[in-house]
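# Please find the sequence and the predicted model below.
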Amino acid sequence: MNNLDKLLSIASSSLSEREPELSGPIRKLAGTSAEQLVNVLRQRNGFYAFEGALHVFPSDSSQSEMGISDWNHADLWRSSYNGLADNVVFFAEDIFGGQFCIKDGSIYIFDPETGSLEYLAADVESWAEVVLHDYEVLTGYPLAHQWQKRNGPVRAGMRLLPKVPFVMGGDFSLDNLYVADAVEGMRLRADIADKIKNLPDGTQVKFSLD
């Protein structure tokens, strides 16, 4: 059993019953990992794992789920990052809306609060291995578990956001979390990323949550 099979063995059922297909532009951006991603979606077209802390998008949208093509549409939230979120394919997210994405065939983590990319794995299979090995950190599972034990399940299309952004010193604690629409959460933090991108470390920033 490879690592993708292991991950799928603990995942939810498919989030879409349609035959998965990725558009030409998405495939081009995904590069050498495009076929691996399609193969995963053929086995499980979108899924949740680790009590919903990991969310892999299905290929297409439905009433309750956003598909990969729509999630990657520039007008949804990507353009709010003013170029920082370009030229990658976002295919999964952690409980805080941190994004897993493909760039030049490799897998990166996209930090929504800073717009920065951090290399994670060489391909989708390696990504599954890393996630299984370090799921508590990479998916936010411990806080997802605690939150849902206290407040109930985080619904589809929602993520847990920090009241005080992590990049500004916010705690990784239940008291610093609230549930928010995933798209609005990305747009909100795109504004934060834009405001702090040229500031030196240690700069004091005022931030208000509407």
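Everything's here; your move.
# Only C-alpha atoms from now on, for both contacts and neighbour counts.
Fine.
# tell me the contacts of the residue nearest to the spatial centre of the chain?
Centroid check for the chain by C-alpha atoms, centre = their mean gives residue 93 as the closest residue, at 1.8 Å. By C-alpha atoms under 8 Å, 6 or more residues apart in numbering, the contact set of residue 93 is 54-56, 99-100, 139.
# Which residue comes closest to it once chain neighbours are left out?
residue 99 (4.4 Å; C-alpha to C-alpha, 6 or more residues apart in numbering).
# I'd say that neighbour and residue 109 touch.
Yes. Counting by C-alpha atoms under 8 Å, residue 99 does reach residue 109; the two are 5.7 Å apart.
# for this structure, what spans make up the strands?
Secondary structure of the chain by DSSP state E: the strands cover 47-49, 54-56, 89-93, 99-103, 106-111, 116-121, 158-162, 177-181.
# So for residue 69, which of these sits nearest?
strand 89-93 (9.1 Å; C-alpha to C-alpha).
# okay, pairing it with this:
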Amino acid sequence: MKGIIFQGRPVADAQTFALLPAYLQDFLRAQNGVVAYFGGLHIRGCCQTPAWHNLGAAWNGEQAFWKLYRRVQPTDIPFAQDCVGNQFLLRGDAVLFLDTETGEVADLEVDFKHFLFGIEKFPLDALGMEPLRTFQHQGGVLAPGQLLSVYPPVCIQSATQEPTLKPLPGLERLAYLAAFYAQIKDLPDGQRLQFAPKA
């Protein structure tokens, strides 16, 4: 992987590690999670700290994705995320994509090995890195533990407003996305919205 800005320390959460499939254990044994592509991809590790890197908390903690998003199952492993906080989940051997604004889940039709192969070959497309590339061209830099806030949210069409991009602490960004999803999840497509600007 290129553009590595963070590597996790050796595995420190044996309980979570023991629940993982062998191929993910092998990856985390070699490097216990990583932030690569200058923040374009974050693969979580089995650790206690830093909190934003903690796979066990993302999977089974108070703010676990399956507790917040109706289409995520308790057995789905939220092993990674992109630069804006969308999640990559393992369901069996399949890699799924969770859009954290809308709660939509899509099967990427690849396994973990081919997911890594795809992002190595086509990182910009595979990771949806256009917002990060724009942010970088504006002189911005994402630090480890940060995610990129996009306002207005991507799922809302705005004919007049250019998206505003800014870095936020990752856990704060994920909390905002979950709260946004909770407010719109039962609205029909095309519903007009009016809401106060947030992160």
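Received, thanks. Everything numeric here is computed off the predicted structure, so don't read it as measured data.
# Which parts of structure 2 are helices?
Here structure 2 has its helices, by DSSP state H, at 14-18, 22-30, 55-60, 65-68, 112-121, 123-126, 130-137, 170-184.
# can you tell me how far residue 166 of structure 2 sits from residue 135 of structure 2?
Counting by C-alpha to C-alpha, to the nearest Å, the gap from residue 166 of structure 2 to residue 135 of structure 2 is 8 Å.
# Residue 143 of structure 2 too?
Distance, residue 143 of structure 2 to residue 135 of structure 2, by C-alpha to C-alpha: 13 Å.
# one step back: most packed of the helices of structure 2?
helix 55-60 (a mean of 21; mean count of other C-alpha atoms under 10 Å).
# what's that helix packed up against?
Here helix 55-60 of structure 2 touches helix 65-68, strand 77-82, going by 3 or more C-alpha pairs under 8 Å, 6 or more residues apart in numbering; DSSP states H and E.
# Could you tell me where the longest one falls in structure 1?
Taken onto structure 1 by TM-score structural alignment, strand 77-82 of structure 2 occupies residues 89-94 there.
# Looking at structure 2, which of the contacts of residue 93 of structure 1 hold up?
Here is what carries over to structure 2 from the contacts of residue 93 of structure 1, by both residues aligned by TM-score structural alignment, their matches' C-alpha atoms under 8 Å: 54-56, 99-100.
# I'd like to know which of those residues is nearest to residue 191 of structure 1.
For these, the nearest to residue 191 of structure 1 is residue 99 (16.4 Å; C-alpha to C-alpha).
# List the contacts of the closest one.
Shown in contact with residue 99 of structure 1 (C-alpha under 8 Å, 6+ apart): 90-93, 109-112.
# Turn those into TSV, including distance to residue 46 of structure 1.
Putting those into TSV (distance: C-alpha to C-alpha, whole Å) gives the following:
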residue	distance to residue 46 of structure 1
90	13
91	9
92	9
93	11
109	18
110	19
111	21
112	21
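# what's the closest of these to residue 80 of structure 1?
Of all these, residue 80 of structure 1 sits closest to residue 112, with 10.9 Å by C-alpha to C-alpha.
# just checking, what residue in structure 2 corresponds to the closest one?
Residue 112 of structure 1 maps onto residue 100 in structure 2, by TM-score structural alignment.
# Against residue 136 of structure 2, how distant is that match?
Using C-alpha to C-alpha, residue 100 of structure 2 is found at 23 Å from residue 136 of structure 2.
# now for residue 24 of structure 2: what does it line up with in structure 1?
Per TM-score structural alignment, residue 24 of structure 2 is aligned with residue 37.
# which residue sits closest to its match, ignoring its sequence neighbours?
Residue 37 of structure 1 sits nearest to residue 124 (C-alpha to C-alpha, 6+ apart), 6.6 Å away.
# Kindly state which residue of structure 2 is aligned to the one you found.
Aligning on TM-score structural alignment places residue 124 of structure 1 opposite residue 112 in structure 2.
# Assess the claim that its match and residue 95 are in contact.
Yes. Counting by C-alpha under 8 Å, residue 112 of structure 2 sits close enough to residue 95 to count as a contact (6.3 Å).
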